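Here's my sequence, what's the structure:
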Amino acid sequence: MQPELFPALIQQVRAIYGDGFIPLHRPVFEGNERQYLVDCIDSNFVSSVGAKVTEFEERIAAFTGAKYAVATVNGTAALHVALQLAGVQRGDEVLSQALTFIATCNALTYAGAEPVFIDVDRDTLGLSPEALRRWLTANADVREGQAYNRTTGKRIAACVPMHTFGFPLRIAEVVAVCDEYGIPVVEDAAESLGSYVGSQHTGTFGKLATLSFNGNKVITTGGGGMIITDDEVLARRAKHLTTTAKVPHPYEFVHDEVGYNYRLPNLNAALGCAQMERLPEMLAIKAEVARRYADFFEGSGIRFVQPIEGTTANWWLNAIVLEDEAARDALLEYTNAQGVMTRPIWRLMSRLEMFKHCQHDGLENSHWLEARVVNLPSSVPDGAMAAFPHVAGGA
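This is a model prediction of the structure:
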């Protein structure tokens, strides 16, 4: 992107979001959030027990098409427990991508596993099924239905692909490769609520998946996460583990294993219920924001990241791919100096001190993208749900 285009980009962003400081992504509370919070306070149920927790779980399950949803205090906690439910044990290896947010690898570490980093596809920014197959062919053996790393001798206990910025990766192909090796897939769908492959929601392809409702996500509970699955046994165990593994009883406190205090408080769930009521509108408006960006970059020589054919993105974070690292840095410096927040993609996990020793496949595409990707402001604009009723389905 030529520097002479920088002012035009600032003008485009301000045409969408107005004057003043423009954050990367901010929450929007234009529905029943305040009323539902008051209702919780009046009910005295403000912690991890309450009707809004159950309602929020039911709303997420219905929206995603998953049979079961279990709310947690954040997305990292959800992924930690999901890995345990998938059978990951201390000393195992888990296949994932180096191009991801730190929470993915943190959760693997909490579970006692070590990541093995597989490259991503440049178009989806997510785990590449071809790279996955190449690595497994070269490095894995199957014994008694389970995959083992023939170099380290360790069990390959799971695969955790991540739908980067809400753009669906080739998840069906990833699951198919993993099935050949007996490797369960735990989808990191933290960023992809409202994203689809065909008509199937992301997070419903693997054995389990996790969502995040951090303050910068499409919808927020302030902090929060969710485990989704079609397996009733896993869902029951998820709820048990996230509620300190307490055996149900009217008054006695008996715990039958080491559990976690990971349940979502009722107050946070109240926010989530109100946000879910407006989710279709927010997704429609975010798609309109993305369309305006796409029109701006048309013919510029700059790739505006789009979902691949047959998929639908939630447009959590809009992204562009610059010519090189120097162009990326010039744009970041200019836009942030102008009060328009942009950011680079995450530093690769394989370049962080605590994961430098981990195995990887060279990560050619991951390094290429790390040097070039920039995120643009992607919030629902102030008042947009009232200002764009034609976009939001007439709401």
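
When you work out contacts or count neighbours from here on, use the C-alpha atoms and nothing else.
Will do.

Select the longest helix from this protein.
Longest helix of the chain, by residue count under DSSP state H: helix 266-297.

helices or strands next to it in the packing?
Applying 3 or more Cα pairs under 8 Å, 6 or more residues apart in numbering; DSSP states H and E, we find helix 266-297 packed against helix 6-17, helix 33-43, helix 51-64, strand 303-304, helix 384-387.

can I get these in TSV with distance to Ala98?
Shown next, in TSV, are the helices and strands packed on helix 266-297 (distance: least, Cα to Cα, whole Å):
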stretch	distance to Ala98
helix 6-17	30
helix 33-43	36
helix 51-64	26
strand 303-304	22
helix 384-387	35
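
and for comparison, fold this next one:
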Amino acid sequence: MSYIHDFISFTRDQYKTKEFIPLHEPRFRGNEKQYLIETIESTFVSSVGRYVDQFEQKMEKFTGATKAVAVVNGTAALQVALRLVGVSAGDEVLTQALTFVATANAIIYNNASPVFLDVDLDTMGLSPKAVEVFLNEFGEIRDGVCYNKSTGKRIAACMPMHTFGFPVHLDEMIVVCKQWNIPLVEDAAESIGSFYKGQHTGTLGLVGGFSFNGNKTITSGGGGAIVSNTETLGVQAKYLTTTAKKPHAYEFFHDELGYNFRMPNLNAALACAQMEMLDSFLRDKRELAETYGLFFKNMGVNFRKETPDTKANYWLMCVELADKTERELFLKETNAAGVMTRPIWNLMYKLPMYQHYQRDAQRNAEFLEERIVNIPSSVR
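Predicted structure coming up:
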């Protein structure tokens, strides 16, 4: 497969280096150092400081959300998002098995159970049709609440994940969730800068959660955000993630179980500087995606692109190879040459702690698991 060697040379030309090329590394080209120094000099390096407020405001402006709340990481954002819509012990959450483990972990942290349903081939995200088929077979409405007939448990939420920044089919998902009275929570961890019919991901469901880990499109080192267009949910998110402490000049009174999930001001300073660069980062990644698309088209390889009515951030770009054998060869030769590539995640139900949870046939997820490979996607 000579195209693999051509790809290695092509990628080195794109990044203008003969050194190791990582999958996705951060770029610090703006005010990062200045803001960090200002934060250190202010002594407000922990969970209180002006950059926390500024970052939340920047997230609200960029995504169009009514309320954004900065938190310590994306997993925490999802955990709290699920609690905000009422997920509690003994409930179930419909989600996808083709995802990063944080999606499933956030469900377990609420003492609920995941139900793994299939993805669509075009988006690689949770399929509205798979959700509909599952609910038609196992769903039951009792007093306005959806239950799983096979387990007797309440289906308390549906949480699709926008895989690699490609939005799922949200219109159809919203229709199915409304029909069955199931709250929609968006795992938007990978999709800052992605839009569905002009609306930012994370803002179409009741609540959305983002990640700003070191390998994301923009980073705060470690960090995340909860967004919602429902003011009361946003206010509650802030309250729960700041230990559920009642405001007071000096007393410490907490009236419910909260979390110390506050984003430190140091991380928020980094996030603010990165937000200022986000538009330029997205332009560069889109140009790189177009360049990759032409290259792989000439090689007869399927480079995954955004679907109609969406604008993807192309966080991690990927190719769909012919089969598992070709995937393994591609991974072996590229990594041996110092060009980092990686396979898509192992399906959740193949991990020891998630083997016993309910799932459907997963035909599309298994097809993609054997074929999808991420390629270098850093801003150049």
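
I'd like to know which of the helices and strands packed on helix 266-297 of the first structure lies nearest to Gly215 of the first structure.
With Cα to Cα, the closest approach to Gly215 of the first structure among these belongs to helix 33-43: 13.8 Å.

any residues touching that closest one, and which ones?
Val46, Asn266, Leu267, Ala270, Leu271, Cys273, Ala274, Gln275 (Cα atoms under 8 Å, 6 or more residues apart in numbering).

taking these as a set, which two sit the farthest apart in space?
Within those, Val46 and Gln275 form the most distant pair, 17.7 Å apart (Cα to Cα).

okay, these two: which has more neighbours?
Higher neighbour count among Val46 of the first structure and Gln275: Gln275, with 24 against 21, using other Cα atoms under 10 Å.

Just give the number of residues close to the aligned residue in the second structure for Met341 of the first structure.
With TM-score structural alignment as the criterion, Met341 of the first structure lines up with Met340 in the second structure. Neighbour count of Met340 of the second structure, defined by other Cα under 10 Å: 21.

and what of Phe28 of the second structure?
For Phe28 of the second structure, the number of neighbouring residues by other Cα under 10 Å comes to 14.

residues in contact with it?
Contacts for Phe28 of the second structure (Cα under 8 Å, 6+ apart) come out as Gln274.

From Ile41 of the first structure, how far off is the alignment partner in the first structure of it?
Structural alignment (TM-score structural alignment) places Phe28 of the second structure against Phe29 in the first structure. Phe29 of the first structure sits 18 Å away from Ile41 of the first structure, taking Cα to Cα, to the nearest Å as the criterion.

Also Phe213 of the first structure?
21 Å.

and if you look at Val174 of the first structure?
Taking Cα to Cα as the measure, Val174 of the first structure falls 45 Å from Ile41 of the first structure.

doesn't Glu173 make contact with Gly206 of the first structure?
No - using Cα atoms under 8 Å, Gly206 of the first structure makes no contact with Glu173, being 11.1 Å away.

Quick one: the strands in the stretch 1-150 of the second structure, in order.
Shown for the stretch 1-150 of the second structure, the strands assigned by DSSP state E, counting those that start in this stretch span residues 67-71, 92-96, 113-117, 139-142, 145-148.

For the second one, which outside residues touch it?
Counting contacts by Cα under 8 Å, 6+ apart, the residues outside strand 92-96 of the second structure that touch it are 87, 104, 107, 112-119, 125-126, 131, 153-161.
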